[in-house]
Structures are given as structure tokens and as C-alpha cells.
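Asks: predicted model and sequence follow; I will ask about them next.
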Amino acid sequence: MNEKLVKKWARILLGGSLVYAGISHLTVARKAFRAQVPDWVPLAKDDTVVYSGIAEIALGSSLVLTDEAHQQGVGKVAATFFTAIFPGNISQYVNRRNAFGLDTDQKRFIRLFFQPVLIFWALKSTDNL
């Protein structure tokens, strides 16, 4: 399989995952996502979950549907989004909040190392690296 095709499928998989996560924010996992919202965020936790869900649906759709001329820009926005929500993962770890099967300090700590993978994935699959 050539590199261009691998990147395309990686981008589509990431985009689809974001759409799924965004829909989950608005429906079945809404309560669990509240556990990740840091206390210092000025919006209500539920509002933050809704807005981030909408952002994920938009970003995921953009990753899947964007033309080649705009992929790098969408990839940078997605990487920035993953960076911006990282404090939520830190908050979940520091405050020992259980959600998504992350019910031990070890599991929550290990989860922190996946955020850089998502950032890399967003950049690599959109030809930013």
C-alpha cells in the first residue's frame, strides 16, 4: 500500500473517530465526558461537553470530507484541538475521576500518553509532518 493511501485512511479513521466521539458527547457518554472537564473552565461542565462535542463532529467531518488543498489546515486545527483538550485528561488524572473505564490512577496516567499520539496522527495524516 502506498504512503498516500495509508495517510488517507488514517485521516478518515481519525475523522470518523472524532465524529463518533462528538456524537457520544451529545448523547450516551455525556456524563462521562463531564468527568474530564477541569474545574477551572469558566463554562458549565455540560456546556463544555456540548461545545466540545460539536467541535469534534465538525473537525471529524472536515478531516473526512476536506479536499487535498485544505487538509494541512484542518490537520493543524485538529492537532491544536487535541492540545487544547489535554488539560481535561490531566484533570481526570489529578482529580481521580472515573470515566471510560479509567478507574485507577495507573489507567488514567497511561491515558495521558495517548494525547501526543492523537496530535501526531492529526499532523501526519494531513501531510504536516
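Replies: The structure has been received and is ready for your questions.
Asks: going forward, measure contacts and count neighbours with C-alpha atoms only.
Replies: Fine.
Asks: please point out which parts of stretch 11-29 sit buried.
Replies: Residues 11-19, 21-26, 29 are the ones in stretch 11-29 that count as buried (16 or more other Cα atoms under 10 Å).
Asks: now do the residue most central in space within the chain against Ile57, distance only.
Replies: The centre of the chain sits closest to Phe82, judged by Cα atoms, centre = their mean, with a distance of 5.2 Å. Phe82 sits 13 Å away from Ile57, going by Cα to Cα, to the nearest Å.
Asks: now for the residue lying closest to the residue nearest to the centre of the chain once chain neighbours are set aside: which residues touch it?
Replies: Excluding its sequence neighbours, the residue lying closest to Phe82 (Cα to Cα, 6 or more residues apart in numbering) is Ile119, at 6.0 Å. Going by Cα atoms under 8 Å, 6 or more residues apart in numbering, Ile119 touches Ala78, Ala79, Thr80, Phe82, Thr83.
Asks: against that first model, consider the following:
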Amino acid sequence: MLNPKTSTVQTVFRIILGAFMIWAAIGHLTLQRQEFQAQVPDWIPLGKDLVVILSGIVEFVLGFGMVFLARHKVKFGIALAIFYVLIFPGNIAQYINGTDAFGLDTDQKRLIRLFFQPVLIIWALWSTGALKVLFSKKG
């Protein structure tokens, strides 16, 4: 079951999430680069601008796949979930360092944001049918 049938609601949510990723990618590559740089932890061995540009390219590819490559939706859903896990340290760093960006100008707002990352991970997996594939008893 590599490409399970998904409901209309799942399809709509997959496209919304993909569009959100494309929108975020545009921000990474244009006017919001400085805001995104605030989320790159200092321990990353690459320049912050390079990390923002590279992550923006990845976001664009993942968003494009979520919206337009439904035949491969499970692969894109899993890849996007992994991407959300990989960028989570940036959100943690923003909270720990008290860095203001994207209107997250208090510790409380930055802390609350941390709880939305699992929601995005589940959203990516659910909307693409990847949860069904990952938890399928067929081997």
C-alpha cells in the first residue's frame, strides 16, 4: 500500500500544508531571511544564511511535492515529517536563547510554539496517508 486512498479532507489538508511550505520557502529565500536566521542554532557549522537558503529550497521541494505529486504523497509526507524533526532544534534554540522572530517576542510565545511541531509532524503523516502505511501490518 504505497499510495493509499485518502479522503477529500486529507487531500485538502495535504494541499494546505504544501502551500504553507511553499509560502515559507519563499520567505526563506526573500524578505524573511533575517527572521529565519534567528532560528538557526549557533552550533550549526554552516553560515546561518546558507542554512536558511538550503532549508528554503528543501521546503519548496517538499511543498511542491505535497501539492502536485500526489502519486508520491506518502514519500513526501514522511520526508516532510522528518524535516520538521530536523528543524525542531532551531525552535528550541530560539526559545532557549530568547530570540525574537515572527512575533515570538516572549518566552511564553516561544514555548507554546514548541508544542505545534508535533502537530505539523502528525499533519504531514496523516494528510498523505503515511500514518496508514507506517502502521500497516503488511510487510
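Replies: Ah, there it is. This structure is a prediction, so every number in the text was calculated from the model and none was measured.
Asks: got a TM-score for the pair?
Replies: The TM-score (TM-score structural alignment, normalised by the length of the first structure) is 0.95; 126 aligned residues with a Cα RMSD of 0.8 Å.
Asks: one step back: aligned to the residue nearest to Phe82 of the first structure, what sits in the second structure?
Replies: When the second structure is aligned by TM-score structural alignment, Ile119 of the first structure is paired with Ile121.
Asks: now that match: how far from Gly47 of the second structure?
Replies: 26 Å.
Asks: now Arg110 of the second structure
Replies: Distance from Arg110 of the second structure to Gly47 of the second structure, by Cα to Cα: 23 Å.
Asks: just want to know which of these two has more residues nearby.
Replies: A side-by-side neighbour count of Arg110 of the second structure and Gly47, using other Cα atoms under 10 Å, places Arg110 first with 23 against 11.
Asks: map the more buried one across to the first structure for me.
Replies: Using TM-score structural alignment, Arg110 of the second structure sits opposite Arg108 in the first structure.
Asks: let me see the contact set for that match.
Replies: Asn89, Gln92, Tyr93, Arg96, Leu102.
Asks: map Ala130 of the second structure onto the first structure.
Replies: Residue correspondence to the first structure (TM-score structural alignment): Ala130 of the second structure is matched to Asn128.
Asks: correction: Val12 of the second structure
Replies: In the first structure, Val12 of the second structure lands on Trp9 (TM-score structural alignment).
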